[in-house]
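In: Dropping the sequence and predicted coords here.
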Amino acid sequence: MTTTFKVKFWEIKRREGRKRPYPVRWLTDKVEHSEWYAAKALAVSRLSDLTRAARNGEPFDIESGLPVGELRRRNSLSFLEFAQSYMDLKWSDAAATTRASTVEALATAAASFVRDGAGRPEVVELRGVLVRTLLPPTTRDRDVSGSDLEVIDWLRRNSRPLYDLTDSVAVRAVLDALAAKLDGKAAAASVYQRKRAVLFNLLSYAVERELIPDNPLSRIKRKVSKVVDQVDPRVVANPRQVEQLLTAVTYVGKRNKDRGAHLAAFFAVGYYAAARPAEGLGLREDDCTLPDSGWGALALRESRPAAGKRWTDLGEVHDRRGLKHRARKEVRIVPIPPVLVRILRDHLERYGVGPDGRLFRSPNGGVVSSSTYYRVWDDARQYALAPPQTASPLAGRPYDLRHAAVSLWLNGGVPATEVAERAGHSVEVLLKVYAKCVDGQRETVNTTIEGLYTDR
C-alpha cells in the first residue's frame, strides 16, 4: 500500500444525463478518483467523510483513493464473516423453516462469491460446509472431518470482501448463481426470488452498519420468469370427489396399524376447516369444541411444520410455532360443520389422544411426518380417482384439501371477509390467490354478454 497526505477535492456539480448525476471527485497525489450518487445529500455526506479524514491527518491510499482506516475496514470483513454475523442476528427470532431457507440462500451466494484461489473446491463442497457448519450459529463449534476442514480453511481464506459487492459486475455474478441449480439448469423463479430476498436483506443490514454505501440490488435489474402465486383450479376437487377421497383414506394401510384410518380425521380437518396440514398436526383435544349435535369449533393455535433437527431449537424434526402470519400466541377460531364434529368425536373415541393431548400422532407418539401422510394420500387417490384423474393435478397434495374448501366457500357465496377469517388470510391475499378458482358468476356473466349481442 502506497499512501499520501496530498489530497485535493473538487466541488460537487450535477452532471445531466446520468442515472447518478452527483459526483464526488478527488485526487490522491496525482491519481483521480470519483464516486457517483443519485441524490446530492448522499454525495455531500460522502465528501464530508473524506474531507474530515484529510483534516484529521489520516493518510490516503493512492491506488484506491480511500483513507487508510476506511480501506482497512472494507478489506477486513469478508462476505462469509458478515453472513455469519447476519445469521447470529436473525437466528433466535426466526422460525426453523426460515432459518433453513436463509442458510440455503446465503450458502449459494457465499459459495459463488470467492476468489479463484489455487485448490478451489467444487461448489457442492463449498455449499455443504456452509450449510452444515459455517452459517448456522449452533454448528460452528462442532468437530468436522479432515476433508471438511480443508474446504473450510480454503473458504475462509478466499471469501471475497463484502465491499466488493458494490461493484455491479460482482453483484450480477452472485445473482446468476442464485438463479441456477447445482447442475447448471435454471432454478424455479420462486426459488430465485426467495434467495434474492435473503441477499437483499443481508445487504440492507450492511448499509445499516455503514459497511457499504447503498444496497446494490436496488439498482440491478435482472429478468426472471413470473412467479405464479395463484391456485391452479385443476387441483380443486369438488365435494363428491373429496368425499370419495376421505372414504378411500380409511382403506389405506389396513395391515399397518390402520395408518389411513387414523389420519382420516386429519385430512377431514384440512377440508372442512380449511386448516393447513401443519396446523392440523398441532391440534389438541382442548382446542376442539365438539357438541353432541350442531356446529362445533376449532381453536387453531399451533403449527408444526417439518423443518429438520438442525434448524429447530429443541432438535426436533418439526418446529413449534404460532399460526402463519400471526402473533405467536394468537388463536384462529374456525367454526366446523356437524359432519366434522362427528368425524372428530369418532376419532377421539377410537384413538384417544397422545400424552400432550394431540389428536394425530405417529406410532411412537411423535408428530406425523409429511412423508407418512403423503404416502397415505397418494394411495387414497389411487383408490378413489379414475386413472385420468390420478394422472392429473386434481387433489395432488393434502394441502389441496384446503384449496378445495376455500374455493367451495367462495363460489357458494360466503362473504370474502368471513372466508379470509376462517382460512387465516387477509381478504386481499385470499382474492389474489384464489382468483382463478372463483367461477360461480361465470354463467351469469356469459348470459349478460350474450344478451348484449342479441338485443341489438
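Out: Yes, it's here. These numbers were taken from a predicted model, which means no experiment stands behind them.

In: only C-alpha atoms for contact and neighbour calcs from this point on.
Out: Will do.

In: Where does residue 333 sit: helix, strand or coil?
Out: Judged by DSSP: H, G, I helix; E, B strand; the rest coil, the three-state class of residue 333 is strand.

In: Can you verify my assumption that it contacts residue 289?
Out: No - judged on Cα atoms under 8 Å, residue 333 makes no contact with residue 289 at a distance of 10.4 Å.

In: Overlap in contacts, the two.
Out: Taking Cα atoms under 8 Å, 6 or more residues apart in numbering as the contact rule, residue 333 and residue 289 both touch 297, 298.

In: give me every residue that touches the nearest residue to residue 224 once chain neighbours are set aside.
Out: Leaving out its chain neighbours, the residue that sits closest to residue 224 by Cα to Cα, 6 or more residues apart in numbering is residue 189, at 6.5 Å. Contact partners of residue 189, counting by Cα under 8 Å, 6+ apart, are 179, 224, 225, 226, 227.

In: what secondary structure does the second one sit in?
Out: So the one you mean is residue 224. With three-state DSSP as the basis, residue 224 sits in coil.

In: Okay, it and residue 306: tell me how far apart.
Out: Distance, residue 224 to residue 306, by Cα to Cα, to the nearest Å: 29 Å.

In: Give me the more crowded residue out of these two.
Out: Neighbours per residue (other Cα atoms under 10 Å) separate residue 224 from residue 306, with residue 306 holding more: 20 against 12.

In: Alongside the first one, take a look at this:
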Amino acid sequence: MNTSYDVKLGEIQHRSDRKTMAYIARWTVGRKAKSKSFRTKALAASFLSDLRQATKAGEAFDVTTGLPLSMLAAKAPEGPTFLEFAQTYVASRWRTSAARTRETDVYGLLSLVPALVADLPRRPTDSDLREVLRTHLLLPENRRAVLPGTLVPVRTWLEKASLPLADLANPRVTRSALDAISVTFTGKDAAANTVRRKREVLHHLLELAVEHKELPANPLHAKWVPPKVAGAIDPRTVVNPEQARALLAAIPAVGRTRGGRLHAMFACMYYAALRPEEAAALRRQNCDLPEEGWGLLTVEKAQPQANKRWTNSGETHDSRGLKHRAKDDTREIPIPPVLVAILRAHIDRYGVADDGHLFRTSKGGPFSSSAYSGVWQKARRAAFTAEQVASPLAARPYDLRHAAVSLWLNAGVPATEVAKRAGHGVDVLLKVYAKCIEGQRTPANSKISEALEE
C-alpha cells in the first residue's frame, strides 16, 4: 500500500449545477487531488473534520483512496454490503408479496443503494445505476434481464462501491440514507407519502438485518421526524350524485367501443365502492342480479396491474386476494337496482369471458390502467365545466369509490356497515373520510348552544 503523510485539507465546494450530491469536500494526499461528494454541507464538513483529526493524530493516508488507514480499516468489516443485503431483503419478501409491493420495495431501494456507496472513481450516472438495479441486481436471478455490454461496468462499479451494511450503525451514514429518500430522482423534495413508503422499506430492511444479527439494533429508532402525511381524503375530489351520474352517462360515448365496455366497470366503483382492481376481477358468478330490487356482489379477487417483471404470472395483471384480507376471504356488497340494471345490460350486450370475467377489451384481454384512465379523462371533459376539469374533482377513477363511501356515511349508514361494504377497518374509515362527512355542523352547534344555556 502506498501511503503518505503529506495531506492538505481544502474547502467545501458547492456545485449549483448539481441537483444532488452538490457539496464536494476536497483535499490532497501526496500532492494528488482527492474529492468526495455529499448531499449536504454538514455531511461534507463532518467528513473533513474526520480527516483533520486523523492528520492531528499523525496517521498515514492511503494515496489511492485518499483516506487515513483507520478509515480504511473501518471500511472493510466482515458482513454483507448494503447492496448484497438489499438483494437478500428483496428475495426474502418476494414469494409472499403482491406485485405492487415488490415494485414498491425496489423503488425505495433505487434511492438508497446509489446513495450508500464509496466515492470510487468513474461513478456511473444515477440513471444507469437505477437501470441496473431495476432490471437486474434487485430481481431474483431467474427474472434478471441480460445486461447490455454498456451496463456491465455499471454493475461492477456498484458491487465494488456499495458500503458495508454495518456502516448504517454510523449516524452520519444513516442520515445520508434518510436524505436520499427525501428527494426525488431529479433532486426535488419528495412528496410526504413517497418519503413514508421509502422509509418503511429502509426500516423493514434494517429490521431484517437485526434479525440476521448483521446489526445490533435498528438505527432508525433514533429520533427522526418524517414529513406529515395527509391521511384524509380531500373533499374537493368527491363528486355529488348528480355529478357522478353525469360522468357515468358520458362514458359510453368515449371511443368506438371502449367507453361502452367500461361503463359498467366505472358504475361498480361508484355504486358498490369497488377498487379498480376489484372491479377488473369481477366475474358473472360473483353477481346476484335479480330482475327487480337490490342485488349482491360477492367480491373475492383483485386484479391489480403491474410491470411483468413483478408479477407471478409474467403478465401485466395478477389475480390476488382482497386488500387487507385473508387469502380466501370474500366481501359481500348489496347493490342498488340502478347498478343491477347496468350490469344486466352490460352482460346482455357484451357477454362474459369463458372464465366469467365481465370487463375485457374487444380482443378479450383486461383493460390497462392507462386505457381506463384515458376514458375517464375524456368523460370528465365531456361532463364537467372547464373550471371543474381544472380542479381536483373526480380527477381519478378511484375517486368514484371515495364518492360512494362519502355518500353512504352522509346518508347515515352506520360506520360499521360502511366499513364492511368498503373493505376498511372502522378506525381507518373514519380517519380517511373524516373531512367528507357533512351535515353534522348544525346539529353539533345546536347541542353546544343548548349546553351553554343550561
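Out: Nice, I can see it. Just so it is clear, the model here is predicted, and its values are computed rather than measured.

In: how far away is the counterpart of residue 91 of the first structure in the second structure from residue 225 of the second structure?
Out: Aligned counterpart of residue 91 of the first structure in the second structure: residue 94 (TM-score structural alignment). As judged by Cα to Cα, residue 94 of the second structure and residue 225 of the second structure stand 30 Å apart.

In: the more surrounded of those two?
Out: Applying other Cα under 10 Å to residue 94 of the second structure and residue 225 shows that residue 94 carries more neighbours, namely 18 against 6.

In: can you give me the strands in the stretch 301-450 of the first structure?
Out: Secondary structure of the stretch 301-450 of the first structure by DSSP state E, counting those that start in this stretch: the strands cover 332-336.

In: got the contact list for the equivalent of residue 204 of the first structure over in the second structure?
Out: Under the alignment (TM-score structural alignment), residue 204 of the first structure pairs with residue 207 of the second structure. Each residue near residue 207 of the second structure by Cα under 8 Å, 6+ apart is listed here: 217, 218.

In: did I read that right, residue 207 of the second structure in a helix?
Out: Yes - note on residue 207 of the second structure: a helix contains this position according to three-state DSSP.

In: Would you mind confirming that residue 115 of the second structure is in contact with residue 178?
Out: No - counting by Cα under 8 Å, residue 115 of the second structure stays clear of residue 178, with 9.8 Å between them.

In: From the contacts of residue 189 of the first structure, list just the buried residues.
Out: Neighbour-count burial (16 or more other Cα atoms under 10 Å) applied to those gives residue 179.

In: for the nearest residue to residue 303 of the first structure once chain neighbours are set aside, helix, strand, or coil?
Out: Counting by Cα to Cα, 6+ apart, residue 279 is the residue found nearest to residue 303 of the first structure once chain neighbours are left out, at 4.4 Å. Taken by three-state DSSP, the conformation at residue 279 of the first structure corresponds to helix.

In: Now do residue 279 of the first structure against residue 236 of the first structure, distance only.
Out: 20 Å.

In: just to revisit the earlier point, if I line the two up, what does the residue nearest to residue 224 of the first structure land on in the second structure?
Out: Aligned by TM-score structural alignment, residue 189 of the first structure pairs with residue 192 of the second structure.
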